[in-house]
Each structure stands twice: as structure tokens, then as C-alpha cells.
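S.K.: Only the shape, not the letters, is given here:
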């Protein structure tokens, strides 16, 4: 006789119902988070993870880093997204490792090896090669890049074996510093680069390799700066995830941290209200293409503007609600 715990197949108990997936409650979050992006993660994936951890309604990053690159990725939330273009346009700083003597199909460690050449270079030759690419140069963007051609990224064409003609673009390399040169078997050159936006360090590495006569590819890349922002002040995703919600919010910098290199103007309460409504205001200030504007309270950031012929003309404005939220502090 069967025990009371035996079941015929048709009497098998139903599988327990899955608990409904809990939906995260989003909220207005305003500010800038300096993230140290890890290796292997896309910039958008890193943004989405940070957005989820902060439960933020609106977020955006300020310039893509390749999955194979690490380092500074400023993330903008809420009112901060209005000024993300400032960071996009800012000069950038990188540390790069070049593998000399090896050319790849992509110009980095992800591509197939196309050619190997012997390396016989001196420190003086390396210095001369780096100096040759310092200043204004014309640079042809790589095929393995996110630049668009007829609505499609160049890397999509490259994966199909299609090469698109790309016009050279003028960029400025402010300086290249040699951090380390490993001769012998390693044949690796580590450099620090300060440059304008739109500079491809991968292409720069290939060009330096060609100048040296041995070829090269980019084996590692880390962004260390964007405008006045530095990777030393950034936090990793793992560290962010280990924090409490209040600790995460406390890491947010105000939106005007992206504009800290600009001159500042302060308005009284009446003028601040008119400025926020979009009206031009007369000010006793010299013409300036970029200024950050504040109300009477010490931290009352109102937005960005420019001054022309004694008039303060708004460019990007915060809403009154955003101003009050920033005055109230994180999580308010």
C-alpha cells in the first residue's frame, strides 16, 4: 500500500508560483557621479548599473569609453544631464600601454595579429616619435569606432570587412609623457596623454609605432581626467554597490562641478527669478562666452549663460524645482 505521501503523476503538486519581480521605485536624483569604469563593461552598461543603484529617473554619461578601457566616466543625473556636453567637449587625459612590434586588425589587443616586426629603438627615438605627434595633428578615425556613416557605426562595417573612407580630423595633443619603457622581451611603452576631445589614442599608438618603424597596438587604456575631473576622485561599481543608499547619494557632486573652470556670476533674488524665466539681464561684467550663474544663496546654482555687450544671456537653465532640490541636498 502506498503511503500518504505518494502521489500519482496526475496528482503531483503544482510548482510554487514565482514571486513577482519587484519594480524599483525611481526618484529625481540630481548631480554628477565620478565612476571608475571597470574593464570589459560598456559605458552604457556601467551607467545603467549606477542608475539602478541610485534609483534615478534620468541619467546619461559624458563620453563613451570602450569596454577594453577603464577609468574616469562622469555620470550625470537629473539636472546634471543638462550640462553633460561640457564634459563631452572638455580636454581628456589618458594613460596608455603600447605593445611595440605587433600590429593588429583593430589597433588594440582585441584584433587579429596582422604583422610582427623586430623592435630596435632607443629612448631618444621614442621621445622624438612622441614629440612628432604633439600639437595640432590630423588624425584619421579608426574603422573600429562608433563614428556613424549613413546611420551605422563604422565598427559594423569593419566587422563585415567593409572599409569606409574617413576624412582626417584636426585634434590637438597637448602633451605626451613617457611613463615607462620596457625594453627586452616586453617591448611595452606606457605613456600619459593630454588631448582635445575626439582624439583616438588607439590611432595615436599605431602612428607612434609606425614612426618608430616597428608598428604597435594599444594593449591597455585608462582615462585619468576629463576637464577638471580626475579619476582619483572616482568610485568603482563594486564599492558603490557595497554602500548604503545615503552613502551613494552623498557621493553626488552638484551639476556645476562640470563648469568649475568657468567664471561665476551671482544675482540677487529678483534678478535670479527673472534669469530663470529666460529673460536677458543687464550685468556689470565683461563679455564672456561661458559663465555659471548663481542666486543669492551660496549654493543656488541657476544654470549656464554667456555675457555679450553687458547682457547676461541664458544658455542652459535649471527649473525652480531643480534649484530647490539641489539646495535641499541629496535625497531631499
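M.R.: All right, it came through fine. Keep in mind that what you see is a predicted model, and the values were worked out from it rather than measured.

S.K.: Only C-alpha atoms from now on, for both contacts and neighbour counts.
M.R.: Will do.

S.K.: okay, now the residue lying closest to residue 121 once chain neighbours are set aside: neighbour count?
M.R.: Spatial nearest neighbour of residue 121, chain neighbours left out: residue 212 (7.1 Å); criterion: Cα to Cα, 6 or more residues apart in numbering. For residue 212, the tally of surrounding residues (other Cα atoms under 10 Å) stands at 21.

S.K.: quick one, what contacts residue 212?
M.R.: Listed by Cα atoms under 8 Å, 6 or more residues apart in numbering, the contact set of residue 212 reads 121, 125, 126, 129.

S.K.: Show me which of the residues you listed are buried.
M.R.: 126, 129 (16 or more other Cα atoms under 10 Å).

S.K.: Which pair of the contacts of residue 212 spans the longest distance?
M.R.: Pairwise distances across the contacts of residue 212 peak at 10.5 Å for 121 and 129 (criterion: Cα to Cα).

S.K.: Please dump the contacts of residue 212 into TSV; it should also carry distance to residue 325 for every row.
M.R.: Output for those, formatted as TSV (distance: Cα to Cα, whole Å):
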residue	distance to residue 325
121	58
125	56
126	52
129	51
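
S.K.: this is the other structure I want to compare:
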């Protein structure tokens, strides 16, 4: 008989772990793995990365899940390799070859590449690939694709904020492009690589995709899953950044204890603050993040709030913070 499995004792964890997602894992698979490693009660990620993509994937725990949408909405930067001359059913190396075409020197002149680069800068229209997680009638498009069913997909408007295209040679001597793309949410880099190949006249598919930055968080700040697994639990917790890591760029407002309690109850506060669309609100005694809101006409309007319990748990697990309690005043 097999020995009974030991039940993991979950605990409240609040913050953001910046993961360098490995190849071959889905975003949800790595989320569940890290949640288990941290013994965390509640977790969520900030937008999916394909199993064939690696790179920056902020994982949110506890109170940080309330602000994961901010990273989902943020611009992102990718590095990709597009192999020229071959198109596939999935626009990447996993698909079956659709067509092979010759790549000529005339297609890759500096002038031609610059003209194509300009063509894809700024607002562009993309048709989402069939091999994507977009849903139709509750079913992912890739499920239809695997069944050989083609679904009509309306074009989506996205924006390419910056684009670098560098011709390179693969180890096998084939022509390829190294792309560095900064783009708005919802951009399909596989589709972009495929469309750039089409514009050059030879077709292309991605053989490499790595997210190197999202919302100001670079891959240099991320920890690898293998390293996280190998370290003691206490060291893993040291890689959980504060919730406010997700609030970079927000204007800061600090409230005294009375106004902090009222704000936490969902009440608007009045003050001499300038108008601001994105405000991170803190209490001053003790210093703690309360939530986010916006200021209009001198009025601070609550939007997403931490609970008093979440705040207390964060304070109790912050060695540099002098513990205190927040009172919620109605």
C-alpha cells in the first residue's frame, strides 16, 4: 500500500514573485508549482505565456492578486527569432510546415527591412491565430484547431510601440530575423513574425520567443524555477516582493490613522491632492499599503482595497516594520 500523501499546510502569502518562466511549462503549471513551493493560500498570474515562450511572468499571491490586472494591461517587450522561408500551421516551430519559399538577398536589404519595420510600427490590425487560448462559445480556439475546425476571428487592434529587426544566420546557415518588440497587451508575437515574413515575400515562423520585460519589470529581476526549487523555504520567501511592486508609476498618498480607517471602509476622503488617475494609498501609523484609487477635484476615491486582515498579515511578516493595528472606522 502506498503511504498517504502529506497534506501541505497552506499559509497567507502576500506579494509578487518575479519568475523567469521556463520553456515547456504553461503559465498555470508554473503558478501551481510555485504556489506549492511557497505553501501559499491564494495565487494568480498576470497574463499567460505560451509553453514555447520563456521569460518574465510575475506571480501574484494573496493581496497582490487584487492588482494583477495592472500587469495584464501593461506594455510588454519580447525577443523573438523568426526563421525565414518556412510557414507553419501554428506560426511557430510546433506546427506542420505549410510552405517553403526561397529567401533572396533582395528581400533582406537594409532598405527593404526598414520599409517593413515602418509598416508594422504603431497601431496595427491582427487576426488572432487559431492556435491561441482565445475562447469561442466557452472553448479555446486551439481546441477547434486540433479538431481541424477553422473559426472566423475578427481582427484586433494592437500597437507596436517599438520594433527592431536584425537579419541573422542560424547555426544551419538559414536566414532569420531577430526581433525586439515592445507592444500593447493582446499582441500576438507569432502573428507579427508571420506577417513580417509575408511582407518580405518569403514567409516566416517563430523558433524562439522570450518576454524580457513587462510593465517596467525586467528579466534581470526574475528568479528561475529550478533555482527556486533548490533553495530552502526561507530563501524562497525572500523572493516574494511587496504588493506595491505592481504599483510602480502610481502617485503616492499617505493618510493619517483616522482617514486610513475611513478609506479602508470605502469612504471617499477630501484633501489638497492634485488630480491623478492612479494613486497608491498608504496609512502612516503603521506605514502600510491600503489600496489604490484616483483623485478628482480634491477627492480621493477608493477602487481596490486590501482588507484589514491582509494588512495585518503583511505587517506581521515584515521584519523591518513596527507592528500595529489598523482600525476600520465607519
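M.R.: Yes, it's here. All values derive from a computational prediction rather than experimental measurement.

S.K.: hmm, back to that, please pull up the equivalent of the residue nearest to residue 121 of the first structure in the second structure.
M.R.: Using TM-score structural alignment, the partner of residue 212 of the first structure in the second structure is residue 200.

S.K.: Residue 252 of the second structure versus its match, what's the distance?
M.R.: Applying Cα to Cα, to the nearest Å, the value for residue 200 of the second structure to residue 252 of the second structure is 48 Å.

S.K.: do the same with residue 229 of the second structure
M.R.: Distance, residue 229 of the second structure to residue 252 of the second structure, using Cα to Cα: 36 Å.

S.K.: Ok, residue 235 of the second structure next?
M.R.: 30 Å.

S.K.: Do a quick rundown of the helices in the first structure.
M.R.: 43-54, 84-89, 123-132, 154-159, 201-212, 237-241, 245-250, 269-276, 320-328 (DSSP state H).

S.K.: Give the aligned range of the third one in the second structure.
M.R.: Equivalent residues of helix 123-132 of the first structure are located at 110-119 in the second structure, counting by TM-score structural alignment.

S.K.: Return the distance of the matching stretch from the chain's centre.
M.R.: For stretch 110-119 of the second structure, the separation from the chain centroid amounts to 29 Å (computed by Cα atoms, centre = their mean, to the nearest Å).

S.K.: sorry, back to before: can you redo the helices of the first structure as JSON lines with distance to residue 73 of the first structure?
M.R.: Below are the helices of the first structure laid out as JSON lines (distance: least, Cα to Cα, whole Å):
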{"stretch": "helix 43-54", "distance to residue 73 of the first structure": "8"}
{"stretch": "helix 84-89", "distance to residue 73 of the first structure": "10"}
{"stretch": "helix 123-132", "distance to residue 73 of the first structure": "26"}
{"stretch": "helix 154-159", "distance to residue 73 of the first structure": "22"}
{"stretch": "helix 201-212", "distance to residue 73 of the first structure": "16"}
{"stretch": "helix 237-241", "distance to residue 73 of the first structure": "11"}
{"stretch": "helix 245-250", "distance to residue 73 of the first structure": "16"}
{"stretch": "helix 269-276", "distance to residue 73 of the first structure": "30"}
{"stretch": "helix 320-328", "distance to residue 73 of the first structure": "22"}
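
S.K.: With residue 67 of the first structure as the reference, name the closest of the ones you listed.
M.R.: Closest approach to residue 67 of the first structure among those is made by helix 43-54 (7.1 Å; Cα to Cα).

S.K.: which bit of the second structure covers the closest one?
M.R.: With TM-score structural alignment as the criterion, helix 43-54 of the first structure aligns to 27-38.

S.K.: do the same with stretch 309-323 of the first structure
M.R.: Residue span in the second structure matched to stretch 309-323 of the first structure, by TM-score structural alignment: 297-311.

S.K.: If you count neighbours, what's buried in that stretch?
M.R.: Buried-residue list, stretch 297-311 of the second structure, by 16+ other Cα under 10 Å: 299, 300, 301, 302, 305, 306, 308, 310, 311.

S.K.: can you check stretch 214-225 of the second structure too?
M.R.: Across stretch 214-225 of the second structure, burial judged by 16+ other Cα under 10 Å covers 214, 215, 217, 218, 219, 222, 223.

S.K.: tally of neighbours for residue 243 of the first structure?
M.R.: 12.

S.K.: what residue of the second structure matches up with it?
M.R.: Per TM-score structural alignment, residue 243 of the first structure is aligned with residue 231.

S.K.: likewise residue 82 of the first structure?
M.R.: So, by TM-score structural alignment, residue 82 of the first structure is matched to residue 66.

S.K.: Save the buried residues of stretch 214-225 of the second structure as JSON lines, and put in distance to residue 277 of the second structure too.
M.R.: Output for those, formatted as JSON lines (distance: Cα to Cα, whole Å):
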{"residue": "214", "distance to residue 277 of the second structure": "20"}
{"residue": "215", "distance to residue 277 of the second structure": "17"}
{"residue": "217", "distance to residue 277 of the second structure": "21"}
{"residue": "218", "distance to residue 277 of the second structure": "25"}
{"residue": "219", "distance to residue 277 of the second structure": "28"}
{"residue": "222", "distance to residue 277 of the second structure": "29"}
{"residue": "223", "distance to residue 277 of the second structure": "32"}
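
S.K.: ok, of those residues, which one's closest to residue 271 of the second structure?
M.R.: residue 215 (29.6 Å).

S.K.: I figured the closest one hits residue 74, correct?
M.R.: Yes - the criterion here is Cα atoms under 8 Å, and residue 215 of the second structure meets it with residue 74 at 4.9 Å.

S.K.: Now the match of helix 43-54 of the first structure on the first structure. Mean distance?
M.R.: Stretch 27-38 of the second structure, aligned to the first structure and superposed, deviates on average by 0.5 Å (mean Cα distance after the TM-score superposition for the first structure).

S.K.: Flag every buried residue along that stretch.
M.R.: By 16+ other Cα under 10 Å, the buried positions in stretch 27-38 of the second structure come out as 27, 30, 31, 34, 35, 37, 38.

S.K.: Please determine how far residue 270 of the second structure is located from residue 64 of the second structure.
M.R.: 26 Å.

S.K.: Neighbour count: these two, which is higher?
M.R.: residue 64 (24 against 14).

S.K.: List the contacts of the more buried one.
M.R.: 14, 15, 16, 243, 246.

S.K.: If you map those residues onto the first structure, which are still there?
M.R.: For those, the aligned pairs still in contact in the first structure (both residues aligned by TM-score structural alignment, their matches' Cα atoms under 8 Å) are 14, 15, 16, 243.

S.K.: Just those: which are in strands?
M.R.: Judged by DSSP state E, those include 15, 16 as members of strands.

S.K.: Of the kept ones among the contacts of residue 64 of the second structure, just say which sits nearest to residue 99 of the second structure.
M.R.: Closest approach between those and residue 99 of the second structure, by Cα to Cα: residue 16, at 43.4 Å.
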